[in-house]
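S.K.: got a predicted structure here, sequence first:
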Amino acid sequence: MNGSAHSAPTVLDIKLKRGPAGLGFNIVGGVDQQYVMNDTGIYVAKIKENGAAAQDGRLQEGDKILAINGRKLENLSHSAAVELFRSAGEDVQLSVQQRSSLPQNGPASSRSDGESSPALGTWTLFTVFTLAVAAAGFFIYKRIQLRHRGPC
């Protein structure tokens, strides 16, 4: 033996009651936007403060959601998973695999269980880059304009 212990992942069944702000957590993942390399699963990205998940206390960031109301979340797109959460009703039963130290592949920010935007992380990075380039261009333009200004 090499001294390392490998144990089976812990699976929890968690029942949440939908509140005014939904279930109180954001999800990432799906076949169209893998969050963990070589895994198309749906993961908890963020627990919202004072939401149903935070009040329950068992669901944690990084947990993999295996099923919702008995419906497995295998091979779904992100938007299909979001739709399952939206239509799950008031009392929601989750089957959850507790987080492990798998390498993450996705964005740090994510959409909530009631929102969907597959390209949000990429779009945001692109927008920030575009604004930075535009600001730099404007600064250079003003500097050139000041250098070529004649006497007043």
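M.R.: Perfect, I can see it now.
S.K.: only C-alpha atoms from now on, for both contacts and neighbour counts.
M.R.: Will do.
S.K.: select the longest helix from this protein.
M.R.: What stands out as the longest helix in the chain, according to DSSP state H, is helix 120-147.
S.K.: all strands of this structure, in order?
M.R.: For the chain, the strands defined by DSSP state E occupy 11-17, 25-29, 42-47, 64-68, 71-72, 91-97, 111-112.
S.K.: how far off strand 64-68 does the second one point, in degrees?
M.R.: This means strand 25-29. Here strand 25-29 points in a direction 100 degrees away from that of strand 64-68 (axes from the mean of the first three to the mean of the last three Cα atoms, to 10 degrees).
S.K.: and strand 25-29, what does it pack onto?
M.R.: strand 42-47, strand 111-112 (3 or more Cα pairs under 8 Å, 6 or more residues apart in numbering; DSSP states H and E).
S.K.: what about 10 Å?
M.R.: Here strand 25-29 touches strand 42-47, helix 52-56, strand 64-68, helix 78-86, strand 111-112, going by 3 or more Cα pairs under 10 Å, 6 or more residues apart in numbering; DSSP states H and E.
S.K.: for comparison:
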Amino acid sequence: MNGSLHSSSNVVSIELKRGPSGLGFNIVGGVDQQYVMNDSGIYVSKIKEDGAAALDGRLQEGDKIVAINGVQLENRTHRAVVELFRTAGEDVQLRVQKKLSRHMNGPTSPRPEQESAVSSLGILTVLAGAAALAVFFFMRHHRRHF
């Protein structure tokens, strides 16, 4: 997957029952609003407390939603995916690519501790900048609630 933060072996099925306030999470992404560089996928940006997703517990912030009720989300605009969620019915079947755990992204060979700390600081700086940009762009667009 181009630039994806996920491995295809981490795909799971999650069925959620729509509650009074919807499915209980927000999304970002799409071909028109890339959230991850070189990846136009749809990602969970926020899990709402006491919503259907939070009560179920399997869907997490950062997970990539690859299909809704069997409909693949690849190459779709944000608005088109929002519409799929709105018309998905009461019981919604999601195919989700789970975000990788931090321990799975670690180095495979030992490195000097000082070099590792410097690399980690650089990575954190880049991630903080990317997060700030993502928040900026996210706030410029209307939030979508489900």
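M.R.: That came in fine, so what should we check first? Keep in mind the model is a prediction, meaning the values are calculated, not measured.
S.K.: could you dump the helices and strands packed on strand 25-29 of the first structure to a markdown table with mean neighbour count and distance to residue 103 of the first structure?
M.R.: Formatted as a markdown table, these follow (neighbours: other Cα atoms under 10 Å; distance: least, Cα to Cα, whole Å):
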| stretch | mean neighbour count | distance to residue 103 of the first structure |
| --- | --- | --- |
| strand 42-47 | 24 | 13 |
| helix 52-56 | 18 | 24 |
| strand 64-68 | 21 | 13 |
| helix 78-86 | 19 | 19 |
| strand 111-112 | 21 | 20 |
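S.K.: which one, of those, ends up nearest to residue 9 of the first structure?
M.R.: Across those, residue 9 of the first structure has its closest neighbour in strand 64-68 (10.4 Å, Cα to Cα).
S.K.: check the mean deviation of the closest one from the second structure.
M.R.: Mean deviation of strand 64-68 of the first structure relative to the second structure after superposition (mean Cα distance after the TM-score superposition for the first structure): 0.3 Å.
S.K.: let me know the angle separating that strand from strand 11-17.
M.R.: Angle, strand 64-68 of the first structure to strand 11-17, by the same axes, to 10 degrees: 60 degrees.
S.K.: what angle separates strand 64-68 of the first structure from helix 78-86?
M.R.: 60 degrees.
S.K.: contacting residues around strand 64-68 of the first structure?
M.R.: 11-15, 27-29, 41-45, 59, 72-74, 81, 84-85, 88, 92-100 (Cα atoms under 10 Å, 6 or more residues apart in numbering).
S.K.: make it 8 Å
M.R.: Outside strand 64-68 of the first structure, the residues that touch it by Cα atoms under 8 Å, 6 or more residues apart in numbering are 41-44, 72-74, 84-85, 88, 92-99.
S.K.: buried subset of those residues?
M.R.: Buried by 16 or more other Cα atoms under 10 Å: 41-44, 73-74, 84-85, 92-99, out of these.
S.K.: re earlier: dump the strands of the first structure into a markdown table; add distance to residue 137 of the first structure as well.
M.R.: Output for those, formatted as a markdown table (distance: least, Cα to Cα, whole Å):
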| stretch | distance to residue 137 of the first structure |
| --- | --- |
| strand 11-17 | 51 |
| strand 25-29 | 35 |
| strand 42-47 | 36 |
| strand 64-68 | 44 |
| strand 71-72 | 50 |
| strand 91-97 | 49 |
| strand 111-112 | 33 |
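S.K.: the buried ones among the contacts of strand 64-68 of the first structure: which two are farthest apart?
M.R.: 84 and 99 (21.5 Å).
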